[in-house]
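Novice: Quick one: sequence and predicted model below, then my questions.
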Amino acid sequence: MELPDLEPTLGAVIETDRGSLPFSLIHGESLIACAAWALGDAGVQLVDFATSWAALSEADEPLVLHDVLCPMTPAWFIATAAAQSASSGSVVVGVRPVTDTVKSLSEGMVGQTIDRDGLWQVTSPLVLPPEVVEAIGEGLPTTDFAELVGHLSFAGFTVETVEAPPEGRRVATPDDVRLLEALTAG
């Protein structure tokens, strides 16, 4: 798929608070390496997440946050999300449909099955326009993308979701990594 032309855009792979899974191998490479390559292939300038938030804000460029646990997110999807954010001025986040059965819980008792048609799992990327990077101030309040999306929405920023392709799914266990590797083989 052809990549859209991007204005200068910074990006960081987020691996904080994700345990040792980012160092697992998929197709013979670590998840963290695959995620970093996807950002680079998308035309995003990779910065170390240890870069000060003030420096990121002063750059006055969009910031693409890429979750290391979505290592096979295609470069074209990352670039498309970044282009959508630049066009709309909104925060843009990748999501996948929820496929697990979801139950309600009331007073410690499992209740009815919740209709999952309106449910989405936050994946990657999460694109922050320059104005949002500046408004955040001292840095991200959390590295959990779902919590961060809630925080940004509550703070009044417009958040747009875009459905990620199946290979953009988030992994949580070594078995998930093996499944993603099979899905993206060949």
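Specialist: That came in fine, so what should we check first?
Novice: Going by C-alpha atoms from here, please, whenever you check contacts or count neighbours.
Specialist: Noted.
Novice: Downstream of the helix of greatest length in the chain, the next helix or strand is which one?
Specialist: Counting residues, the longest helix found in the chain (DSSP state H) is helix 75-88. Next along the chain after helix 75-88, taking DSSP states H and E as the criterion, comes strand 91-97.
Novice: got the contact list for the helix or strand that that next one is followed by?
Specialist: Once the chain leaves strand 91-97, the next helix or strand it forms, by DSSP H and E, is strand 102-106. With contacts defined as Cα atoms under 8 Å, 6 or more residues apart in numbering, strand 102-106 is touched by 110-116.
Novice: Helix or strand: which one has the most centrally placed residue in the chain?
Specialist: Against the mean C-alpha coordinate of the chain, by Cα atoms, centre = their mean, the closest residue is Ser124 at 2.1 Å. Using DSSP H and E, Ser124 maps to strand 120-128.
Novice: Now the element after that strand, going C-ward?
Specialist: Downstream of strand 120-128, the first helix or strand assigned by DSSP H and E is helix 130-136.
Novice: And that following helix, what does it pack against?
Specialist: In terms of contacts (3 or more Cα pairs under 8 Å, 6 or more residues apart in numbering; DSSP states H and E), helix 130-136 is packed against helix 53-58.
Novice: List the buried residues in the helix or strand harbouring Gly150.
Specialist: Gly150 is part of helix 145-154 when elements are defined by DSSP H and E. Within helix 145-154, the residues scored as buried using 16 or more other Cα atoms under 10 Å are 145, 149, 152.
Novice: Just give me the closest of the residues you listed to Gly168.
Specialist: Relative to Gly168, the closest of the buried residues of helix 145-154 is Phe145; by Cα to Cα it sits at 14.2 Å.
Novice: Chain neighbours aside, what residue packs nearest to that closest one?
Specialist: Val122 (6.7 Å; Cα to Cα, 6 or more residues apart in numbering).
Novice: count of neighbours near the one you found?
Specialist: 24 (other Cα atoms under 10 Å).
Novice: ok, it - contacts?
Specialist: Counting by Cα under 8 Å, 6+ apart, Val122 touches 93-96, 145-146.
Novice: Next up, a structure to set beside the first:
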Amino acid sequence: MSFSAIIVAAGSGSRAGEPKQWRRLGGRPVLRWSAEALLAAGASELAVVVAPGAEALAAEALTGLEGWFPVTGGATRAASVQAGLDALKAGGDARVLIHDAARPFLDAATISRVLAALDDHDAALPVLPVADSLRRGADGTMGPSVDRDGLWRAQTPQGFRLDVLRRAYAVWPEGSPPTDDVEVVRAAGGVVAMVAGDARLMKLTFPEDFAMAEALIPRQTRVGQGFDAHRWGPGSSVWLCGVEIPHDQTLIGHSDADAGLHALTDAILGAMGDGDIGDHFPPTDPQWKGASSDRFLIHAVERLTARGGRLVNVDVTLICERPKVKPHRQAMRERLAALLSLPLDAVSVKATTTEAMGFTGRGEGLAAQALATIELTGS
């Protein structure tokens, strides 16, 4: 079913403390959630209405998506909607959906219900019944109750026949901002159908709404493991888990040879299915000669964050006869917690020996293994 779409994203977000459409939710800008849903549902064109000067922000938020274009909005929501309507290529009785960027959890089923209702109506509105009791009140004192019979909570996207909406706006009185676009059509004599909305299609209005929205996002829990080993060589200190420890030898490697950070980096990358440390930082590349390994770890965390994921906890085991790790273990935990932005109790560093067996037991080298638990957005 072909349709055009408009996302209204020109608001200042005054009640949320910042423009909501650019803030990240589940690792993605709020605007992107709705744009992806509308384009995936088959929108033939998508006008994204933004505030003057915000075109670059929209381009960054929607990187990689095709079929959308920016439109400069007006001083009011109604003016922004009309700017979007003017920019559409469609005409006549084409279907058009108008959606608020601040409602990110738009799904295909809601879109289909709204579009289907346009077969027999001038406009369509997704709604939810009012479940809570309603009261009037003033100055912190409760007044009379409000009969909720026949009351509905309005959502978006609101659907229209394009020519009907354009004619309705043409006769809407200036200086009287409408509540929403279906009100414009109803006032002009149009018939507006109500279809089932979606409780998840909440509007992000206040700062606390984002915490609730994050909790609604499906997440996968994954575990990755990493292992690394380096041989001993001449030196006066060794780097382990981001901490420099005085020692009569050092670990030999292309970078600073921090086996603990290398194993942990591989664990995080492995949990994402994102290759290994050698794929991202080839030992053949001279720019990583002697590099601090915390750069590798931060890179892995940044890639996790970009995918809408988060690190839950990490566990590192160092395998060696020397140096003694226990005196430095707390410093290592604190350093990892700082690098990973984790609470201290989500970071474990342990040490063990191989009872003088193998290459670590013979003092030829040191090994490290790590586990990382992550959460990724997705079903």
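Specialist: Perfect, thanks for sending it. Remember, predicted model here, so these are calculated numbers, not experimental data.
Novice: TM-score for the pair, please.
Specialist: In this superposition the chains share a TM-score of 0.79, using TM-score structural alignment, normalised by the length of the first structure; 177 aligned residues with a Cα RMSD of 3.0 Å.
Novice: re earlier: ok, the contacts of Val122 of the first structure in the second structure: which stay?
Specialist: Of those, the ones still in contact in the second structure (both residues aligned by TM-score structural alignment, their matches' Cα atoms under 8 Å) are 93-96.
Novice: Output the residues you listed in TSV; the columns should cover distance to Pro71 of the first structure and neighbour count.
Specialist: Converted to TSV, those look like this (distance: Cα to Cα, whole Å; neighbours: other Cα atoms under 10 Å):
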residue	distance to Pro71 of the first structure	neighbour count
Val93	15	28
Gly94	13	26
Val95	14	24
Arg96	14	20
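Novice: Which residue in the second structure aligns with the residue nearest to the centre of the first structure?
Specialist: Correspondence of Ser124 of the first structure to the second structure, assessed by TM-score structural alignment: Thr156.
Novice: Equivalent analysis for Asp67 of the first structure, please.
Specialist: Applying TM-score structural alignment, one finds that Asp67 of the first structure aligns to Asp100 in the second structure.
Novice: For Thr250 of the second structure, which three-state class applies?
Specialist: Classification of Thr250 of the second structure by DSSP: H, G, I helix; E, B strand; the rest coil places it in strand.
Novice: what number of residues lie near it?
Specialist: With other Cα under 10 Å as criterion, Thr250 of the second structure counts 22.
Novice: swap in the one 10 residues further on?
Specialist: Residue neighbour count, defined by other Cα under 10 Å, stands at 28 for Gly260 of the second structure.
Novice: Return the distance of it relative to His299 of the second structure.
Specialist: Look at Gly260 of the second structure and His299 of the second structure: by Cα to Cα, to the nearest Å, they are 15 Å apart.
Novice: Next: Ala5 of the second structure.
Specialist: Applying Cα to Cα, the value for Ala5 of the second structure to His299 of the second structure is 37 Å.
Novice: Between the two, which is the more surrounded one?
Specialist: Taking neighbours as other Cα under 10 Å, Ala5 of the second structure and His299 compare with Ala5 leading, 27 against 17.
Novice: Check which residues of the longest strand seen in the second structure are buried.
Specialist: Longest strand in the second structure by number of residues, with DSSP state E as the criterion: strand 219-234. Judged by neighbour count (16+ other Cα under 10 Å), strand 219-234 of the second structure contains these buried residues: 219, 222-232.
Novice: In the first structure, which residues correspond to whichever helix or strand comes after that strand?
Specialist: Along the chain past strand 219-234 of the second structure, the next helix or strand (assigned with DSSP H and E) turns out to be strand 237-240. Strand 237-240 of the second structure lines up with nothing in the first structure when matched by TM-score structural alignment.
Novice: What is strand 237-240 of the second structure packed up against?
Specialist: On a contact count with 3+ Cα pairs under 8 Å, 6+ apart, strand 237-240 of the second structure meets strand 243-246, strand 249-251, helix 259-272.
Novice: what packs against the last one?
Specialist: Other helices and strands packing on helix 259-272 of the second structure, by 3+ Cα pairs under 8 Å, 6+ apart, are strand 219-234, strand 237-240, helix 277-280, helix 294-306, strand 310-319, strand 365-377.
Novice: Repeat the analysis, applying 6 Å as the threshold.
Specialist: When contacts are defined as 3 or more Cα pairs under 6 Å, 6 or more residues apart in numbering; DSSP states H and E, helix 259-272 of the second structure packs onto strand 219-234, strand 365-377.
Novice: among the ones you listed, which is nearest Ala79 of the second structure?
Specialist: strand 365-377 (35.4 Å).
Novice: in stretch 79-94 of the first structure, what's buried?
Specialist: Neighbour counts over stretch 79-94 of the first structure (16+ other Cα under 10 Å) mark 79-86, 89-94 as buried.
Novice: Actually, stretch 105-114 of the second structure.
Specialist: Neighbour-count burial for stretch 105-114 of the second structure, counted by 16+ other Cα under 10 Å, picks out 105-107, 110-111, 113-114.
Novice: What does Gly156 of the first structure correspond to in the second structure?
Specialist: Looks like Gly156 of the first structure aligns to Gly189 there (TM-score structural alignment).
Novice: Tally up the residues packed near that match, please.
Specialist: Applying other Cα under 10 Å, we find 11 residues neighbouring Gly189 of the second structure.
Novice: three-state assignment of it?
Specialist: coil.
Novice: hang on, the earlier thing: what is the burial count for the nearest residue to the match of Ser124 of the first structure once chain neighbours are set aside?
Specialist: Once flanking residues are discounted, Thr156 of the second structure sits nearest to His99: 5.2 Å by Cα to Cα, 6+ apart. By the criterion of other Cα under 10 Å, His99 of the second structure has 24 neighbours.
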